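Q: Okay, here's the prediction I keep looking at, along with the sequence it came from:
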Amino acid sequence: MFGKVQLSPSSYDTAWVAMVPSRGALKEPMFPESVDWIMQNQHPNGSWGLNPSHPLLVKDSLSSTLACLLALQKWKVGEQLVQKGLDFIGSNRLYVNEKNQPSPIGFDIVFPGMVSKAIELGLNLPLDTASVDKMLSNAEQKVKSNSNALSLPKAVSGTKVILHMLLKHLVKLIVGRRCWQQRNEEIFLDVTCCASAFQLLRMHGYEVGSDALAEFIDEEHFFSTVGMQYTNTSTILELYKASQVRIFQREPILEKIHGWTRNFLKSELLNRAIYDERLRNEVEYALEYSIHNVDRVENRRSINLYDVDKFAMLKTSHRWVKDTRMDQLELDWHALYSSHFMVASVHFSPELSDARIAWSKISVIGTILDDMFDIDGPREELLNIIELVEKWDEYSSVGYNSERNKIVFSALYDTINDDLAPKAFAKQGRLTCTSVHVQNLEMIKCMLKEVEWWTENLAPGIDEYIFNGTDTVGCGIYSTVYFFLGPELSENVLSSEEYANLYYYVGRVVRPLNDYRSDERESIQRKLNLCSLLVNQSNGSLAEEDARDEVRKIIEYSRREVLRMMLQTHGSLVPKAVKESIWKLSKLCHYLYARGDEFRTPGSGKDDINIVFYEPINLSQRPSKNSLMHDNHEKASRVLEFM
């Protein structure tokens, strides 16, 4: 059924997998390779885990070691390994109840649960009775008060600990879906677990219906249902998160759950009823950034919630800005930071360095071009840059009518042909510079069209305006990233109906979002904007606020379509990595335009750039905000090769 299983390198996770019994023979492991891996990967000091000698990872090693011991003891193998593991726990037993020692998430609940399981299996743990009693008592109190149960279902129960880990780590192996389809009581009797499972399964592409959450549709019924357990703030939060994974245009169950859970959480915050600071921060973040979030920022904020110590981040100097002479232009340095922050926030894996650098460079040039067409470019200069890009390799036959055009075109030409094309060829096995060149040409032609609409007082149709604006806000040139994500991206894929639909709907997210937030400013400038266009074309029947409501509907409808297509697996031609990148672009734009224009005039976004790129995770080592970002060319160029 599962074929060859790719094992996780995490000893802790592998131990939980190793404990799963075979369906046909409960006295045998379902994944014997996991048991073999445990037996072959014990450290010389008897522990399992990341780094047993690291002073900040002692509790992590204790958790990993005890989990591996449970697996070996369960199947009655590795007697000598078990004894060495017990010796390691004994030599580090004082750290178990040490409050100042950094802990993995949920350690105070999960570790006592594993201790109970170890006693049940007959393991002679080298822990004194008083320590065990204290540990179990503390765990029970934490579960009751919900002070450390932000993401764990009733974790003291060994069975549910196993289930939670299986849902998290085996969802791609269909175990989670199998349990869901069989309505496994361990999932459906625990609201938190059920909501988490729904999120995980949907976001991994499994077609699970929202009807499984129907019993949670009504707030009053939810709290009064007999046998409903663990109905606290963290449970409501998980239901709220589950209600966000709406991929169809009509999902009344999720919409109603979203309504009452959101109101409940807002009320809890307003009434100061959430006493646990971490949970309160998580609720605040979930409500404020329900849609407009990006993975990198969300991950970084999660690190802050759990007081994880810092890891070094590497930056190397890069001279691209000066090499292309763009430092001689009136470059918007905020845009330089924002460009790299955008792509680094969604494509942050080390192996995607080329993707980050490619998008940063193309985006910076695109921003300069946008300023030329939007603010101060003489028409002759605009037509000249278009002709240069059209001729491309024969640009010398055109010539430059300004030094700025020479700098901008040379930067674009050299970056695509000499920098990005060789790297993309190594990954794709074919030349891709033509595709990137065409996307940039389309972008500036669409920019010129907007200039003509504006200067000649023309009113395009709504669909024409949005589709044209899809290119002017950079959706087209963002596709540069796709060539560096790993999967082969053939011309057949790029010309497919599926890819066209993804591009269409993400454009109907990005362009309207941009217009929604710039409506007031552009109205003063008497520039075209989707909101004002809707009002004007309604012949007075649509008020300004009604037009803004219509724009919000377009955005939400299109966002769901992008999410649905991203999760679609049957008959999909576009590689999943590309679809995920398009979905992340949608999320990123919600983030950028949540309150204003974070790309051009970063507000809270400036703080996010600081915490992602510069600010140490260890709060005691934070530099002052004033020392983090300086408007100088040296630092701006360094950010382009943030790894």
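A: In hand now; what should we look at? Note that this is a predicted model, so its numbers are computed, not measured.

Q: Please make it C-alpha for all contacts and neighbour counts, starting now.
A: Fine.

Q: Tell me which other helices or strands the longest helix along the chain touches.
A: Longest helix in the chain by number of residues, with DSSP state H as the criterion: helix 497-524. Under the contact definition 3 or more Cα pairs under 8 Å, 6 or more residues apart in numbering; DSSP states H and E, helix 497-524 sits against helix 462-472, helix 475-478, helix 530-537, helix 544-567, helix 576-592.

Q: And the contacts of the third one?
A: In other words, helix 530-537. 459, 462, 465-466, 512, 515-516, 519, 523, 541-544, 547-548, 551 (Cα atoms under 8 Å, 6 or more residues apart in numbering).

Q: could you redo the last one with a cut-off of 10 Å?
A: Helix 530-537 is contacted by residues 459-463, 465-466, 469, 511-520, 522-523, 526-527, 538, 540-551 when judged by Cα atoms under 10 Å, 6 or more residues apart in numbering.

Q: Could you check the angle that helix makes with helix 544-567?
A: 120 degrees (axes from the mean of the first three to the mean of the last three Cα atoms, to 10 degrees).

Q: What angle do helix 462-472 and helix 530-537 make with each other?
A: Using the same axes, to 10 degrees: helix 530-537 against helix 462-472 is 160 degrees.

Q: take a look at this one as well, against the first:
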Amino acid sequence: MQSAAISSVETQVKTIKEMMFSENIDPYQFVSPSAYDTAWLAIIPDSHHQNMKPMFQNCLNWVLNNQKQQGFWGECDSHGMPSIECLIATLACIIALKKWDVGSEMIDKGMDFVHSNSEKFLSEIKDNCPRTLAIVLPAMFELSKKVGLKIELEEIAIADIFCQRQRILDTEQAVDDYNYPPLLSFLEALPSEYEIDEEDITKNLSGDGSLFHSPSATSFAFMATGNKHCLSYLQSLVQRCPNGVPTMYPMDEELIKLCVINHLHRLGLAEYFVTETERVLEQVYKNYKNHESWAKPSNLVSAQLLKDSLAFRLLRMHGYNVLPWSMRWSICDEKIKALVQNNLEFFCSVMLNIYRATDLMFSGEYELQESRSFSRNLLEKSILTGAADQNSFRKLIEHELSLPWMARLDHLDHRLWIEANENNALWKGKVFFQRLSSHYNDKLIHLAMQNYEFKQSIYKDELEELRRWSKDLGLTHMGFGREKTTYCYFAAAAACTSLPYDSDVRKMVAKSAIIVTVADDFFDMKGSLSDLNCLTEAVQRWDDKRLSGLSKKIFNALDNIVQEMSMKYYKQHGSDITNNLRDIWYETFDSWMTESNWSRSEYIPSIDEYLQTGMISIAAHTIVLPPSCFLTPSLPESKLRPFQYENITKLLMVIARLLNDMQSYQKEKCEGKINSILLCLQNNPEADMEGTIEYVKEIVEKKKMEFIEQVLMDGFNDLPKACRQFHLSCLKTFQMFFHSSNRFDSNTEMIEDINKAIYKPLSLPSQPTKKCCPTINCHFGGPFLKYNYVRITSVPRQLSGINNASRNGFWNMAISPPKFSFGFI
């Protein structure tokens, strides 16, 4: 059964590689078209045919061919659930169809969706409507009425959003330094009271002829002014994107690729796309070193910040030497800071990616520390103010802020991303999120789900094997201490997720951790001083002749794992590492013996003396080094010698010890044991417990930054990259167990995580079904419809489709059945 699952995964991987990573693939294909923007291009009349047909027939065809079964247009979330964004897109598409008097059945179906869902969507944003929706949604309602569509809603349901729009129009300028995107980028949605003249439009056109790279705004600008540069932009856009246009154009192709690679990593699929990832990152790094080609001037601030943060995290995670000061996302620019702070709802997802990038901060990188503090403060504010509520990022933000990356296990992070509603959101466009095309995202999600479930099936089998092993060796019912077989295996599996080839490594880690737990408890709570001396001496001799009872069981389990590793290593490499393994284990048992002597004699060591022993007794190196011999490439034999460990290993040992001490000092104080927290307090009588813990936390944070640099960067040690990454997985496990409490000792705190990792099926919302809500008998209208559309105060002499003889200059979209026309009143 497992071989069939492997075969299915490999087949899907091959298909996706051919689809998404062939040399000739156009990155624009990865991006889902924007129904809203495509509809606006479909509305533009062709002046060469007396305005009787659309200028861009392909865009109208796209609208005709892309209505969802439930009646809406637009990209819903990754699980097929429509959102208020779909309401806006649906209204735009219906208006386009009415313009050309086509698709009457589609219009009816779309109106059913609007009537069935409008009030629900409006109620979701009643207390916190994003600025972009407050600008665009009223315009779509108004425009729908103008073309003869009757939207029946309770007036109270829409009053707030119209009032909010008016507040925005009263307080904002068309283009200023405080609001992003600027009001002028919503040209197609501005009411007539907000006067914009042709000069305002022309002077704000980008070099490519667009209005803030917005297809919808540029479409309106062209229809209002006839500007040839706008037309050239639109023609170029449709030529590049003939099957529906994106929400912004042009797009940074490198950013698209980085988003795809990031998506693969977060779904837990990185191991299948190693070559493809390296190919993308090599090119990104090459451009990064060429600062001129990297730091292109752009008014698309959010896209540039996102690109810089994604590139930094992915490049650094893969060992590239990137420096934060050479990237602009460090948020040191005061104007950018102000822009982000004033438009938090828009920049929320960008701040989340910047915060994640700072997880990989090295010691002394103060600009990253500043960026981390800045982004964290804004993310916390977004939760309090509700700025994150409407884009489904709230859960992800809360997860990132409440549980640091170093305290999370990869396998569970992958699950969270698979189940996330916004996992196909790439970056925020003017109104909508630019999303990964459902054609590709559906295949990636399906592969990720199958891969995750395949891992769960492997984990279940391996855990049962471990339980039998523990039971057969008598470790399950020792009569004292903690029975942590499941915990130990869960940590090994969830932290080291490559499958299926690292099965032996996972089981070796788990077995070692089980023995460490049982033996440590024996030294702490069961064995007499005589028993402990006998066991330690037996481990030194590697001879169980004088042992009996519990001591003998522990030694036999220890001998079992050492023999297993030695025999396997000999078969693979032709050399014997038995003595190296025995020496590491003896070093560990000897440290436990030393601590037992301290405790029973009430000896108080110095902090340095304590840490020299404590960094060994935590047994992190005992768990991580021997299994590293079976990685590819493997740990060199020379790195198994006691007291000759690389600095990266020593950092792991010290950090793990301090993490444990911060969560166990109360218990150990009651038991009369030594602890670094207690020693610090003894040496500093004026200090209090809270201040001492904060002091140790600061030490740990500095050591972790040192450690991360040695994991990710070459040149600090001779360990292969796989071994360094294995060190990181081990530290993340310790951080997970001892982040805010002693979860390892708890019998309940780990249950939910274990179930999610091994047993609980993935939870994905079912596909939506059409629900017809009762129609509310109150026609949409009222005092909020007193405005028509944008007043163009300067009208060109020859502008096809617009009546130059207009008396008042209002541009509206009047219905004149059976034809739909643009014209001035």
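A: Arrived safely, thanks for sending. Quick caveat, the model's predicted, so the values are computed rather than measured.

Q: quick one: TM-score?
A: The TM-score (TM-score structural alignment, normalised by the length of structure 1) is 0.71; 522 aligned residues with a Cα RMSD of 4.4 Å.

Q: quick one on the thing from earlier: CSV for the helices and strands packed on helix 497-524 of structure 1, including mean neighbour count and distance to residue 614 of structure 1?
A: Output for these, formatted as CSV (neighbours: other Cα atoms under 10 Å; distance: least, Cα to Cα, whole Å):
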stretch, mean neighbour count, distance to residue 614 of structure 1
helix 462-472, 20, 31
helix 475-478, 22, 25
helix 530-537, 20, 37
helix 544-567, 19, 32
helix 576-592, 22, 20
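
Q: Select, out of the ones you listed, the one closest to residue 433 of structure 1.
A: Closest of these to residue 433 of structure 1 is helix 475-478, at 11.7 Å (criterion: Cα to Cα).

Q: Which stretches in structure 2 count as strands?
A: Remark: strands assigned in structure 2 by DSSP state E are 425-428, 433-435, 811-816, 819-824.

Q: Mind putting the ones you listed into JSON lines with mean neighbour count and distance to residue 547 of structure 2?
A: Below are the strands of structure 2 laid out as JSON lines (neighbours: other Cα under 10 Å; distance: least, Cα to Cα, whole Å):
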{"stretch": "strand 425-428", "mean neighbour count": "22", "distance to residue 547 of structure 2": "62"}
{"stretch": "strand 433-435", "mean neighbour count": "23", "distance to residue 547 of structure 2": "65"}
{"stretch": "strand 811-816", "mean neighbour count": "19", "distance to residue 547 of structure 2": "94"}
{"stretch": "strand 819-824", "mean neighbour count": "19", "distance to residue 547 of structure 2": "95"}
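
Q: Among the ones you listed, which comes closest to residue 501 of structure 2?
A: With Cα to Cα as the yardstick, what comes closest out of the strands of structure 2 is strand 425-428 (32.2 Å).

Q: Nearest to residue 119 of structure 1, out of the helices and strands packed on helix 497-524 of structure 1?
A: helix 544-567 (43.2 Å).

Q: What range does the closest one cover in structure 2?
A: Mapped onto structure 2 using TM-score structural alignment, helix 544-567 of structure 1 spans residues 689-712.

Q: Taking their axis directions, the longest helix of structure 1 and helix 544-567 sit at what angle?
A: Using the same axes, to 10 degrees: helix 497-524 of structure 1 against helix 544-567 is 160 degrees.

Q: just how off-centre is helix 497-524 of structure 1 within its chain?
A: 21 Å (Cα atoms, centre = their mean, to the nearest Å).
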